[in-house]
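Student: can you look at this prediction? I've put the sequence above it.
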Amino acid sequence: MKKNARLLYLLTVWTFFVVFPSTAAPRFVDDENPPTASPSITYVLSMPEPQTHYFEVELQLKNSATATNAKKNGYVDIKMPVWTPGSYLIREYAKNVEAFTATSTGTDKIVPSEKIRKNAWRVYSTEDNLTIRYRVYANELTVRTSFIDIDHGYVTPASMFMYHDALKNLPHRVIVQPYKDWKVVTTALEPVSSPTARYAGFTYEAPDFDLLVDSPIEIGNQRTFGFTASNVPHTVAMFGDVYFDEQRLAADYKRVCEAAASVVGEHPCKQYTFIVHHIPQGGGGLEHLNSTTLETYRTAYSTETNYKNFLTLVAHEYFHLWNVKRIRPVALGPFDYENENYTHMLWLSEGCTSFYEDNILRRAGFHTPEAYLTIVSNDIGTIENQPGVRVQSAAESSWDAWIKGYRPNENSANTTISYYSKGSVLGTLLNLSILAGTNGERSMDDLMRYLYTEYYKKQKRGFTDEEFRKAAEQVAGRKLDDFFTIAVNSAEPINYNAYFEPVGLQLANVASKTQDGFLGAATSPANGKATVTSVRRGSAAYTDGLNVGDEIISVDGLRVGDDLLRFVSGRRVGDVLKVLVNRSGILRELSITLTQNPLASYRLQPLASQTPAQKALYNKWLFIK
């Protein structure tokens, strides 16, 4: 997932216009003549009153009593996932569920049921055929949650569909019954059809619950267009009132997608779907096996800077169809939907995807070599200017995603580092290590290809931390002790120039030397007051006792109001400020001695003299012909 990308078309007998990822028609379901007596799972998803923000779900279990041990136990346990893959936080989706009932299919006789855990319901029945109904409140439009209003509906399946453990590996069918004014359904799920049966809505089937969870659904009147990249049909569904040049956007999607596919050299999808939400604020994306959902501003296409930022998001989420969905640590599938799924390698899965987002735009021609070097320098500055980089390693950041990554507080910058930003830098360093170790014969691409072939295709599983390290060293042709011991698994400083020297560059801190003093506190100007929102570890504010939540009343006897900066600007290192604060209703005066500004500004610069080998490796690194 990220900052934060997956569709085709058919007119039905009810004049609904539905977008499918293939040209197959909607399925017609023959309830009177089931093909076999094996267990079946069908969800009917309806939305008769979208203005209330409710979806209605009907879960039909047929011939299931033996598979679920209902005849033996006297009950069936139905569960709701507590999180969704790609977003590493327990989200407690069951909090939005209400009106859970169970009936005997065909008779509508109520079957006793009760909630037994935060996300589990027990249905006391030994019957083969049960119908379970519930409602889901959906009023949070993000790529990780479901949403519905009068304009459209969006379904994150983990937040909508309950499951039974014993049935997870069986096919799951979904019948979507759109609100009466909506004509389009977009999803990467396979449509199914039978020309002799009764029309039952837009019907799709996933081979198992995992793929159902991995297939978001957009319902409404979204605009759609398609393109082909790497001989694979792609569909883009656009929700939101936004202007864009369809021809240009389709062409640029194609450039990004084909550049991404060149990394591994094989596209594993039969089709791919992008669902794009254009919203007033926020942004990001969530990857899926054959699709993605992107959220972006309505101004995403209004300027070249905004446009390139959007393409960066496209590249990130699209590359996840390889890295994470197929090239993955062992913890990232199959999933436990009730508990945290821990790994030390989100720096690889997410962070190296962030590395590739810019690498992909460079090889597609959207970034010049100079612009790419600036991006790399800025990435290093982002992590090195955060105090937490000396506290938390990339491996620890990955492991603690569940409790820290999605729950930052005012002290997070002092104690943590993002596995996205640190991982992006690590991707650059690992790529350079492989290039240098093989004299340009191999790169990070070769490592991705090896992992894809060996573990996804041959062994059909993820890899362990040790297997990844061995693969990286095998591709690099040498030991990578400094990279794994220092850069990945510790919070010690990284010797960046050891990585950049082989391509003829050095990393320099070009921040201007100034005598201006540094306070180290950020404030919010809300309500005409300067209230401290964060304090940087090791700064003057931190050492001399300024606290988050303090309202700064005055500096050296002068009333501050909401503009603290003008009272600090121009002061020198060693100057002492007399700061009066309101802390929990008590006035306190603090003496704060300003320190040297610790913030660096990095730039990659050519070495004074470069060898032909360094120049050749530089050109190889930056795709310069």
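Tutor: Received it, and whenever you're ready, just let me know what you need.
Student: switch to C-alpha atoms for all contacts and neighbour counts from now on
Tutor: Noted.
Student: find the residue closest to the residue of the chain positioned farthest from its centre in space, skipping its chain neighbours.
Tutor: In the chain, Gly557 marks the outermost C-alpha relative to the chain mean, sitting 48.3 Å out by C-alpha atoms, centre = their mean. If the residues on either side of it in the chain are set aside, Gly557 comes closest to Lys578, at 7.5 Å by C-alpha to C-alpha, 6 or more residues apart in numbering.
Student: quick one, what contacts that neighbour?
Tutor: 555-557, 589-592 (C-alpha atoms under 8 Å, 6 or more residues apart in numbering).
Student: switch to 7 Å and redo it
Tutor: Lys578 makes contact with 555-556, 589-592 under the criterion C-alpha atoms under 7 Å, 6 or more residues apart in numbering.
Student: buried set for the strand or helix carrying it?
Tutor: Here Lys578 sits within strand 576-583, counting by DSSP states H and E. Within strand 576-583, the residues that qualify as buried by neighbour count (16 or more other C-alpha atoms under 10 Å) are 576-577, 579-582.
Student: now stretch 439-451
Tutor: For stretch 439-451, using 16+ other C-alpha under 10 Å, the buried residues are 439-440, 442-451.
Student: next up, a structure to set beside the first:
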Amino acid sequence: MKKPSTKKLPAIRYTIVPKDLAGHLFEVSVTVDQPSIDGQLFALPAWIPGSYMIREFSRNIVQIRAESQGKQVALAKLDKHAWRAAPVDGPLSLHYEVYAWDLSVRAAHLDQTHGFFNGTSVFLRAIGQEALPHLVDIARGGDPATKTWRVATALPELGAKRYGFGTYLAANYDELIDHPVELGDFALASFKAHGIPHDIVITGRVPNLDMARLQADLKAICETQIAFFEPKSKKAPMARYVFLTLAVGDGYGGLEHRASTALICARADLPVTSTPPTLGVSDGYLKFLGLCSHEYFHTWNVKRIKPAAFAPYDLQNETYTALLWLFEGFTSYYDDLLLVRAGVIDEATYLALQAKTIGSVLRGSGRTKQSVAESSFDAWGKYYRQDENAPNAIVSYYAKGSLVALAFDLTIRAKTDGKKSLDDVMLALWQRFGRDFYAAGADGGRGVTEAQVEALFDEATGLRLKPLFNRYVRGTEDLPLHKLYAPFGVRLHDQRKSDKPSFDVAIGRDGADSKLAQVHEGGAAHVAGLSAGDVLVALDGLRIGGAATALDGLLARYQVGQVVQVHAFRRDELMQFKLVLQGERVPGITLELVDPGKKVRGPARPSA
């Protein structure tokens, strides 16, 4: 297909240059050919879709100026996100520098090793002109370190060759900011999933990376997910997909986009070439594959099937929805489920992953106080701003949301004798709200409301599922997983070590001492009066120390029910506490497949 000429496109034009690698500065310019006659308004987003927290990216703009036809134009700052240029007769350009030193998937980072940016961090929005095409010239800059750099992004090329510096095209501002960009010397491999090119980009030093295994495993995952949503046509919703991965010493995270994902992982989690080839999946590699599966599933579930509150996004303000349990929780359910359907892991590994999730949810008393619907709505103020009391106050719409998905799936399968499953609900959501989302124009299609979600569950399954919504989505009841697993030949065990004495705390470090990071409600430390932040000094006159197992080592000499004396510093004051040792309250969840003849993972595709 012939690429359009930039000369014929009325567009918003950007240039971004890695200007000062040691100073971590991108130089950015934006030109508007026909600015507003009242003075063009510009704003930088306050948050990035997929990460529900006001991040105030504009604080990283170091300096900014405006000009038109070679003359300086007055530029007034209206608030911490927005500027207005004085009216001009002719094209208007803004030039600014962005400080990029956030080594995460959410913002921008630049140094001598690589560059990375999300559009929300660097591209000012020309208010009122978001629907126009947006052109981006990604320039190499003059630093010698960039001579061997390449460009990785899912943005369509216009004046650039694939992986090269040059001009890229977005149909509108929403598309522009939905394609992160990686600059650097990176490892690169490609594969096709049902005919669609997929690129794997690995930035960072990873000795003996087994790229062939990574290609094979990701291909299996991607093809399984494409066929999940389009079982007949196996048509993917994107023309090309890119896994942008930054490998570091210790890190984990991902952020979804419509045709790519930005990932960060520990280099030890990536597969290593060996002779003979390594069999099985290590815990670290399994964690990375689960992350890839999660973010790839978002290509459908949240990037195209969206809550109504996100269609379109309000990028300057907090945007509330009570549906993140569906978009993040259900994605967390399917990320592991589709690993086993793809043949990447076996059923025993899958059940072990489910058991771990169940244990993590049961660990915190916050699950009895906050529903997953409330957790979704409170994401901006609570989930993304967790403190030391989080386990006692909130529940994760990721973790418990995945268990809600499991409960729905098992219930639907049992009540329909296997004729229907949660797959049918997801397929109906895709067909009704997701498949044609971006065909609807610059702002996309319509999102789904809470009422529509609930109605669609009943419609797709032929069941009345309102009681489950009341108890487990809007309510705080624990899910009856023992009962729900039984028809599928799975038995749930809770083998917590009730005879093992415990403080029931999470321990951190404070120099050479142990520091209480979290104190669980109702546990021995809480009852005794200890608090998060207290630095433990001694147990019955013996120094506790700061080693990870120091407290456990001392407690091994005691019995449940014994009374001990604990000395601790709170701030600079030494305090003494009388503590009655309780049994270990950490759930020891295991799932046993007692009837291997029964399916625990469902059909390979929706029954519809």
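Tutor: Yes, it's here. Being a predicted model, the structure only gives us computed values, none of them experimental.
Student: got a TM-score for the two of them?
Tutor: TM-score of the superposed chains, computed with TM-score structural alignment, normalised by the length of the second structure, equals 0.90; 575 aligned residues with a C-alpha RMSD of 2.3 Å.
Student: re the thing from before, just the buried residues of stretch 439-451 of the first structure: which are in helices?
Tutor: Among these, the subset assigned to helices under DSSP state H consists of 444-451.
Student: in the second structure, what residues pair with the strand holding Lys578 of the first structure?
Tutor: Following TM-score structural alignment, the partner segment of strand 576-583 of the first structure in the second structure covers residues 563-570.
Student: helix or strand: which one has the residue mapped onto Tyr320 of the second structure from the first structure?
Tutor: Under the alignment by TM-score structural alignment, Tyr320 of the second structure pairs with Tyr342 in the first structure. Using DSSP H and E, Tyr342 of the first structure is not contained in any helix or strand.
Student: residues contacting Tyr342 of the first structure?
Tutor: Counting by C-alpha under 7 Å, 6+ apart, Tyr342 of the first structure makes contact with 331, 399.
Student: that one and Thr485 of the first structure: what is the separation?
Tutor: 20 Å (C-alpha to C-alpha, to the nearest Å).
Student: help me confirm that Arg570 of the second structure comes into contact with Ala532.
Tutor: No: between Arg570 of the second structure and Ala532 there is no contact, the gap being 9.3 Å when judged by C-alpha atoms under 7 Å.
Student: Gly401 of the second structure -> the first structure?
Tutor: Alignment of Gly401 of the second structure against the first structure is given by TM-score structural alignment, with Gly423 as its counterpart.
Student: what about its match, which helix or strand?
Tutor: helix 419-437.
Student: superpose on the second structure and give me the mean offset of that helix.
Tutor: Here the mean offset of helix 419-437 of the first structure against the second structure after fitting is 1.6 Å, by mean C-alpha distance after the TM-score superposition for the first structure.
Student: got a list of contacts for that helix?
Tutor: Judged by C-alpha under 7 Å, 6+ apart, the contacts made with helix 419-437 of the first structure from elsewhere in the structure are 346-348, 350-352, 354-355, 379-380, 383, 394, 397-398, 441-444, 475-478, 499, 502.
Student: can you turn the buried part of those into a PyMOL selection?
Tutor: Those of the contacts of helix 419-437 of the first structure that meet the burial criterion (16+ other C-alpha under 10 Å) are gathered into one PyMOL selection, given here:
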select buried, resi 346+347+348+350+351+352+354+355+379+380+383+394+397+398+442+443+444+475+476+477+499+502
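Student: would you mind measuring from the residue in the first structure that Gly553 of the second structure lines up against to Val560 of the first structure?
Tutor: By TM-score structural alignment, Gly553 of the second structure lines up with Arg566 in the first structure. Applying C-alpha to C-alpha, one obtains 9 Å for the distance of Arg566 of the first structure from Val560 of the first structure.
Student: which of the buried residues of strand 576-583 of the first structure sit farthest apart?
Tutor: Across the buried residues of strand 576-583 of the first structure, no pair lies farther apart than Val576 and Asn582, at 19.2 Å, counting by C-alpha to C-alpha.
Student: just to revisit the earlier point, which one of the buried residues of stretch 439-451 of the first structure is nearest Ser524 of the first structure?
Tutor: Met444 (42.7 Å).
Student: quick one, what contacts the closest one?
Tutor: With contact set as C-alpha under 7 Å, 6+ apart, Met444 of the first structure has these partners: 430-431, 434.
Student: with that, I have no additional questions.
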